[in-house]
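Enquirer: return atomic coordinates for the entry below.
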Amino acid sequence: MTIPQHPGDAATYAERVTQHVPALHDLHRMTGLLLAERVPASGRILVLGAGGGLELRALAERYPGWRFDGVDPSSVMLDQARETVGDLMDRVALHEGYIDDAPEGPFDGAVCLLTLHFLARDERLRTLCSLGRLLRSGAPLVVAHHSFPNDDAQSDLWLRRNADLLISRGVAPSQAEQGIETMKTRLPVLSPWEDEGVLREAGFGAVQLFFAAFTFKGWVGVRD
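Expert: The predicted model follows:
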């Protein structure tokens, strides 16, 4: 999940991310269905960017035989994940850090939601390559994050649409406008075709777009 900028953000994370990401609960459900196409009933799943615990909770509820390792650099957000996962924590291990701090594989599948848009292309590629080395051959990876055309005209159009959606859901116009500036200046967003290229370069095949909701896109791929 996304990384909060200060501890106060963690307390309202679930509410904010549900408001900001269209069809978030459906995204979690689709993620599970895509993983389940290839992950065995007793599979082991790596969740990169697990802070907040929303996808961990959703997947653990629907797939009682799966075990999970969640990795996130924020101790505050990992505490929030523990609270969110609650009574299902017996099948979840949380690790503070980045992909290099993940436990040894092989994993049967992996998830990285609302995280990769924080990483510039080179670091994104390195992270995906490192993640791929932890997966068994044929294991699925599901990713979703901000991804939209990055030429000025198209970028402005999609950011405007994203802001208008937030305003329609009750976000203050000033906050939505600030979000546009934050995304333009602080997020190294790639275009959808660049995102797909990075996944393939990192060793994932059969890459398919499965989710598109304004500025958010999601892909599933398979470890070669």
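Enquirer: when you work out contacts or count neighbours from here on, use the C-alpha atoms and nothing else.
Expert: Fine.
Enquirer: this protein: strands as residue ranges?
Expert: Along the chain, the stretches classed as strands by DSSP state E are 44-48, 67-72, 92-96, 109-113, 140-146, 204-213, 216-223.
Enquirer: next, the structure of the following sequence, for comparison with the previous one:
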Amino acid sequence: MQQHELDALFDQHAPGYDAQWARMAPIRESLHFLLETVFADLPADARLLCVGAGTGAEIAHLARRFPRWRFLALDPAPAMIEQCRARAARDGFADRCEFHAGLLDTLPHAEAFDGATCFLVSQFLLDPAERTALFAAIARRLRPGGMLAWADLAWDTTAGDYPAMLRLWMQAMSGAGLDDDALARIRGNYARDVAILPPDAVAALVASAGFDAPLRFHQAGMIHGWCARRR
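Expert: Now for the predicted structure:
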């Protein structure tokens, strides 16, 4: 799937995105809970770059937990950024946020960030070189020693347990209100439009983009979360 097709898809689903995935909230919440510890040693007035911010779920969580942090929400889908902006206004932290609809390379150069998030974004880059380039671009935006936390779908799709894991994951998502047609589309998308790599391969790819050896701090089903410091 091309970038403009992804942007259009997320624009289309933005108004109902949170409601559609409400049943999967425990996975998101566990990731956010551990994220507090990953970022615990950042400055009290830290600046965070949120790549693929979507509707702003992780920003909202971190804004509540760290009341002096400032955020830049970046997403290529304008409708997602508008949902993020609305959440920030509704929850009272909009004055600590900047919003940018576009890709990372369209972001003006500014003060380096103390930390960054990139949740369920890089898996859509099928070309390993493009995926590495995304993380290298994030590294360039971080101060030396700045912390990146990211999550992606990951599994060894050649392993004997992958069919069983995929069935389990489809069953988990079916409880999120997805019908049989939607699940069939997701299976097709995974095979065609999502770069599902073994977890160690994802970590190695990010390390090659200018980060120290990543630490895998979270797993729930096929979603894995890592953190790594910029070298």
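Enquirer: just put the strands of structure 1 in JSON lines and tack on distance to Arg160 of structure 1 and mean neighbour count.
Expert: JSON lines is the format used below for these (distance: least, C-alpha to C-alpha, whole Å; neighbours: other C-alpha atoms under 10 Å):
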{"stretch": "strand 44-48", "distance to Arg160 of structure 1": "29", "mean neighbour count": "26"}
{"stretch": "strand 67-72", "distance to Arg160 of structure 1": "30", "mean neighbour count": "24"}
{"stretch": "strand 92-96", "distance to Arg160 of structure 1": "35", "mean neighbour count": "19"}
{"stretch": "strand 109-113", "distance to Arg160 of structure 1": "22", "mean neighbour count": "25"}
{"stretch": "strand 140-146", "distance to Arg160 of structure 1": "14", "mean neighbour count": "25"}
{"stretch": "strand 204-213", "distance to Arg160 of structure 1": "13", "mean neighbour count": "17"}
{"stretch": "strand 216-223", "distance to Arg160 of structure 1": "13", "mean neighbour count": "23"}
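Enquirer: and those as a markdown table, adding distance to Glu37 of structure 1?
Expert: Listed next are these as a markdown table, based on distance: least, C-alpha to C-alpha, whole Å:
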| stretch | distance to Glu37 of structure 1 |
| --- | --- |
| strand 44-48 | 13 |
| strand 67-72 | 16 |
| strand 92-96 | 21 |
| strand 109-113 | 10 |
| strand 140-146 | 9 |
| strand 204-213 | 13 |
| strand 216-223 | 11 |
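Enquirer: I'd say Ala213 of structure 1 and Leu24 touch.
Expert: No - the criterion here is C-alpha atoms under 8 Å, and Ala213 of structure 1 misses it with Leu24 at 10.0 Å.
Enquirer: the biggest helix by length in structure 1 vs structure 2, average offset?
Expert: Secondary structure of structure 1 per DSSP state H: the longest helix is helix 152-168. In the superposition against structure 2, helix 152-168 of structure 1 averages 2.7 Å from its aligned positions (mean C-alpha distance after the TM-score superposition for structure 1).
Enquirer: next, the buried residues of that helix.
Expert: Ser155, Asp156, Trp158, Leu159, Arg160, Asn162, Ala163, Leu165, Leu166, Ile167 (16 or more other C-alpha atoms under 10 Å).
Enquirer: how far away is the equivalent of the third one over in structure 2 from Met147 of structure 2?
Expert: In structure 2, Trp158 of structure 1 lines up with Met165, judged by TM-score structural alignment. Taking C-alpha to C-alpha, to the nearest Å as the criterion, Met165 of structure 2 is separated from Met147 of structure 2 by 30 Å.
Enquirer: tell me which residue of structure 2 lines up with Glu15 of structure 1.
Expert: By TM-score structural alignment, Glu15 of structure 1 lines up with Ala19 in structure 2.
Enquirer: its match: neighbour count?
Expert: Using other C-alpha atoms under 10 Å, Ala19 of structure 2 has 12 neighbouring residues.
Enquirer: also Ser137 of structure 1?
Expert: 16.
Enquirer: thought His224 of structure 2 was touching Gln123?
Expert: No - the criterion here is C-alpha under 8 Å, and His224 of structure 2 misses it with Gln123 at 11.3 Å.
Enquirer: contacting residues around the residue nearest the centre of structure 2?
Expert: Structure 2 has Phe119 as the residue nearest its centroid, 1.0 Å off, counting by C-alpha atoms, centre = their mean. Residues counted as contacts of Phe119 of structure 2 (C-alpha atoms under 8 Å, 6 or more residues apart in numbering) are Val51, Gly52, Ala53, Ala149, Trp150, Ala151, Asp152.
Enquirer: at 7 Å instead, please
Expert: If you count contacts by C-alpha atoms under 7 Å, 6 or more residues apart in numbering, Phe119 of structure 2 has them with Gly52, Trp150, Ala151, Asp152.
Enquirer: that one maps to what in structure 1?
Expert: With TM-score structural alignment as the criterion, Phe119 of structure 2 matches Leu113.
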